[in-house]
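Asks: dropping a prediction and its sequence here:
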Amino acid sequence: MVLAGKSGGRGIFRVTADGEVLTKVKADDYSNLDQAPVSSGWIPVYLGTVQGLRFRDVDLDPEIPRDGIAVWPGFPFNHGETWSVGDDASLTWKWKDYAFESAFGHPELVDRYKTYRPNGGRIYLTETGHVWGNIDPDTVSTGRGPEIQQAVANWKETAEKEGNAATLRLVNRRLVATSQTDDPSDGLLPIHLGHLSHFDNGTVPRPVVDDQTYFKLVGQYEQVY
């Protein structure tokens, strides 16, 4: 971070679904300004790659569901690249009024998501390639209700047996946050749908940024989106 121009080696960074570490550096501190997409504000900078992040009480690289699904035990907020699954089976990355489709097709990944949420919505891709999304048990695809119930029962039994208070607390907070009544019983479940390596030959989504005004606007913020 220091070598990249971050004062004191501290600041905001983001890890992509392919393990790439990105940050932003003030234009005045960036040595290769002539190669940057903008010449003022905050410059996006690539730092390298990581194999994953570890936290003591939260499993960010859980076992991949082999049959069906599981409750997502990792961070249920601000974790993973956020993509939108459209009605036309497209995968789009959005920020403010900007929307950029992936350079590749992802029919298997989209189909997997729509198996449980047919109307589309947001999907999250973590730095280790895991795929999770919010599922409404009341509107889940026909015939998938028992599978959701079993996944919840398995997760709760395991968490309570292992004394894993962190995952119990995090999932409950996600349910409350996605409920219109602040009641966890009618919130959206964070569901682990699988791993990118299992879909579309492991193709990682990449947005095609074809509007240069995006860089100028996003360069006003240190936050890496």
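Replies: Alright, I've got the coordinates.

Asks: could you use CA atoms for every contact and neighbour count after this?
Replies: Fine.

Asks: for the protein, which helix is longest?
Replies: With DSSP state H applied, the helix covering the greatest number of residues in the chain is identified as helix 145-162.

Asks: what's it packed up against?
Replies: Identification of packing neighbours for helix 145-162 by 3 or more Cα pairs under 8 Å, 6 or more residues apart in numbering; DSSP states H and E yields strand 70-71, helix 165-177.

Asks: alongside the first one, take a look at this:
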Amino acid sequence: MGAPTWTGGNAATTASNLLGSDPTDAESSLLSSQQSWWADYRANTGTLEATSSDGEAQYTESLRAVYLFMEAASMRGTVPGSQAGVAGMFNFGQDHQNRTPSATWLWNLRTQISANMSSGDFALNIPIFNLYQNNLAAIETWTRQQMGGLPGACVPEVMRFNGNGNGNGGDPGAGANAACSQPGSPNWNALDITSGAEISLYVWQQYRTPGTSTSCGRTAR
């Protein structure tokens, strides 16, 4: 979750400017755009119905539905709103932050990418793609700094929102756990050799999927 930048001043005036007429508007007016978005999402998402005598199919169906709707709620911003269940709108650790909240892990995000593609919700992958595309220059700079001046883009598996490969909290020194670090431990570096290729493949697969649109990102049904 986030909050507006606070640079000092009158708190009441700032709040009034941010909220505008919302405090006095009718509830129906405030909810109309949100309800319209969710109605459209529900109508165009590839949900499924499954049954089995032991109830396992119904249980799996429910898990998938819950996942898709939680995914939609947390992935409507300009960058991914969740990864690995931490630092997003929904957090399995409640008030405790597991792992490193400022880091994004492609090996976790790829499950969300695949779920969105399989349900026709292609637009929800755009924030993930933006994260890597908009940070390409920063990733290339990190690569040169940490990989002995080598050209190209070593996409950090554990990456901050700004393309910094030090997303796991470790330093890029010898034996440390930073990603895309030539002298670092192979613990995380072993994952870096596939991250760039994977995100490129996902972008290409979505681009090649019939019916996708850059405006709404969904398949017409």
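Replies: All right, it came through fine. Here the structure is a predicted model, which means the values were calculated and not measured.

Asks: would you pull the TM-score for this pair?
Replies: Comparing the chains after superposition, counting by TM-score structural alignment, normalised by the length of structure 2, produces a TM-score of 0.27; 106 aligned residues with a Cα RMSD of 5.9 Å.

Asks: re earlier: run the angle between the longest helix of structure 1 and helix 165-177 for me.
Replies: With axes from the mean of the first three to the mean of the last three Cα atoms, to 10 degrees defining the directions, helix 145-162 of structure 1 sits at 140 degrees from helix 165-177.

Asks: show me which positions of helix 145-162 of structure 1 end up buried.
Replies: Gly145, Ile148, Ala151, Val152, Trp155, Lys156, Ala159 (16 or more other Cα atoms under 10 Å).

Asks: determine which stretch of the helices and strands packed on helix 145-162 of structure 1 is the most buried.
Replies: A comparison of these by mean neighbour count, using mean count of other Cα atoms under 10 Å, puts strand 70-71 on top with a mean of 24.

Asks: remind me what it packs against, helices and strands.
Replies: Counting contacts by 3+ Cα pairs under 8 Å, 6+ apart, strand 70-71 of structure 1 packs against helix 145-162, strand 189-195.

Asks: try 10 Å this time
Replies: The elements that strand 70-71 of structure 1 packs onto, with contact taken as 3 or more Cα pairs under 10 Å, 6 or more residues apart in numbering; DSSP states H and E, are strand 130-135, helix 145-162, strand 189-195.

Asks: related to what we said a few turns ago, how about the buried residues of helix 145-162 of structure 1, which pair is most distant?
Replies: Checked with Cα to Cα, the buried residues of helix 145-162 of structure 1 reach their widest spread between Gly145 and Ala159, with 21.2 Å between them.

Asks: ok, Pro106 of structure 2 touching Met159?
Replies: Just to correct that, residue 106 of structure 2 is Leu rather than Pro. Yes - at 8.5 Å, Leu106 of structure 2 counts as touching Met159 under the criterion of Cα atoms under 10 Å.

Asks: Glu27 of structure 2 versus Ser16 of structure 2, what's the distance?
Replies: When Cα to Cα, to the nearest Å is the yardstick, Ser16 of structure 2 and Glu27 of structure 2 sit 18 Å from each other.

Asks: what's the answer for Gly196 of structure 2, then?
Replies: Separation of Gly196 of structure 2 from Glu27 of structure 2 (Cα to Cα) stands at 45 Å.

Asks: ok, the two, which is more surrounded?
Replies: In this view Gly196 of structure 2 and Glu27 are compared by other Cα atoms under 10 Å, and Gly196 has more residues nearby, 17 against 10.

Asks: tell me which element that one falls in.
Replies: Using DSSP states H and E, the element containing Gly196 of structure 2 is helix 186-208.
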